[in-house]
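Enquirer: A structural model of the following input is requested.
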Amino acid sequence: MRIIVAGWLRFAGDEKTCAEIIVGGADHIAAAREEAGCTAYNWAVDPLEPGQMHVYEEWDSEEALLQHFADPPYADMRSHLERYELTGFHVQIYTAAGIEPVYAEDGWPRKEIFGVTLAGA
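Expert: Prediction:
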């Protein structure tokens, strides 16, 4: 089952602090992307909340994510982040039972998702 990790981390400072964290963490991001079962891994500066960074990950399975947590690159990434003052965070793990594209073949958002159609559409 596909696993998604998503949320935010807030650090003392501003968007420059988050940009510094992300640029300095590029090797950690790249290492995670190389791990077995990782299909997406990204950190991004929030454009509206100074000092806030978003994280997004996709893993092929629970086992792949658990292995990521046990591997040295994860410990290295945590060490990198711990050099900055964390003032809050909210990161969750989600399961995805199905995957469908957002856009139809005509390039417009789909009118039906997982068999559900918007009333009146």
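Enquirer: please make it C-alpha for all contacts and neighbour counts, starting now.
Expert: Will do.
Enquirer: what segments of this structure are strands?
Expert: Along the chain, counting by DSSP state E, strands occupy 2-11, 38-45, 52-59, 86-96, 112-113, 116-117.
Enquirer: return the list of helices and strands in contact with the second one.
Expert: Spelled out, that is strand 38-45. helix 15-24, helix 26-34, strand 52-59 (3 or more C-alpha pairs under 8 Å, 6 or more residues apart in numbering; DSSP states H and E).
Enquirer: quick one, which of these is packed in tightest?
Expert: Ranked by mean neighbour count, the helices and strands packed on strand 38-45 are led by strand 52-59 with a mean of 21 (mean count of other C-alpha atoms under 10 Å).
Enquirer: alongside the first, I'd like the structure of this one:
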Amino acid sequence: MERVTLWGWIDFAGKDAAAIVRGAEQFIVPTYDEPGCIHYVWTGDPLKPERMWVFEEWESVGALADHLSGPLYTAMSGYLADSGMTGAEVDKYRVVAKQPVYDGSGLPKAEFT
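Expert: Sure, this is the predicted structure:
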């Protein structure tokens, strides 16, 4: 089964994105309990205060589909819009291979084996 990741950014011109993330705790924390959720990470960019970064990992396309049609996604979308979202680019990726970056000797490797 292929895992799915989502990652990207959301901007809030003139606003503190980290504060907006903290305000979203009520939506973020319970999402971890949704079936198939592996990671659901939202964070403010330390160098661009108006930008937040999104990283999600789901066990399957079906798990992501259930999340996207569920009440937590709907509530989070409304919260972000109400918070003054001015731009976004979040993409999804099918994960077909996954390996550690560092090999057994501690050296980083770009290639897959």
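Enquirer: re earlier: same list (the strands of the first structure) but as a markdown table, adding distance to residue 75 of the first structure.
Expert: Shown next, in a markdown table, are those (distance: least, C-alpha to C-alpha, whole Å):
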| stretch | distance to residue 75 of the first structure |
| --- | --- |
| strand 2-11 | 17 |
| strand 38-45 | 16 |
| strand 52-59 | 16 |
| strand 86-96 | 16 |
| strand 112-113 | 38 |
| strand 116-117 | 42 |
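Enquirer: on that earlier part again, mind putting the helices and strands packed on strand 38-45 of the first structure into CSV with distance to residue 100 of the first structure?
Expert: Shown next, in CSV, are those (distance: least, C-alpha to C-alpha, whole Å):
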stretch, distance to residue 100 of the first structure
helix 15-24, 30
helix 26-34, 22
strand 52-59, 15
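Enquirer: next one: the longest helix along the second structure to chain centre, how far?
Expert: If you go by DSSP state H, the second structure has its longest helix at helix 71-82. Distance of helix 71-82 of the second structure from its chain centroid, counting by C-alpha atoms, centre = their mean, to the nearest Å, is 14 Å.
Enquirer: swap in stretch 48-68 of the first structure?
Expert: Counting by C-alpha atoms, centre = their mean, stretch 48-68 of the first structure comes out at 4 Å from the chain centroid.
Enquirer: check stretch 77-97 of the first structure too.
Expert: Counting by C-alpha atoms, centre = their mean, stretch 77-97 of the first structure comes out at 9 Å from the chain centroid.
Enquirer: now that stretch: buried residues?
Expert: For stretch 77-97 of the first structure, a neighbour-count test (16 or more other C-alpha atoms under 10 Å) marks 77, 81 as buried.
Enquirer: give the aligned range of that stretch in the second structure.
Expert: Per TM-score structural alignment, the counterpart of stretch 77-97 of the first structure in the second structure is residues 76-96.
Enquirer: what residue is smack in the middle of the first structure?
Expert: The geometric centre of the first structure, computed from its C-alpha atoms, lies nearest to residue 56 (C-alpha atoms, centre = their mean), at 0.6 Å.
Enquirer: so what's the residue count around the closest residue to that residue other than its chain neighbours?
Expert: In this structure, residue 56 of the first structure finds its nearest non-sequential neighbour in residue 6, 4.6 Å apart by C-alpha to C-alpha, 6 or more residues apart in numbering. Neighbour count for residue 6 of the first structure, taken as other C-alpha atoms under 10 Å: 18.
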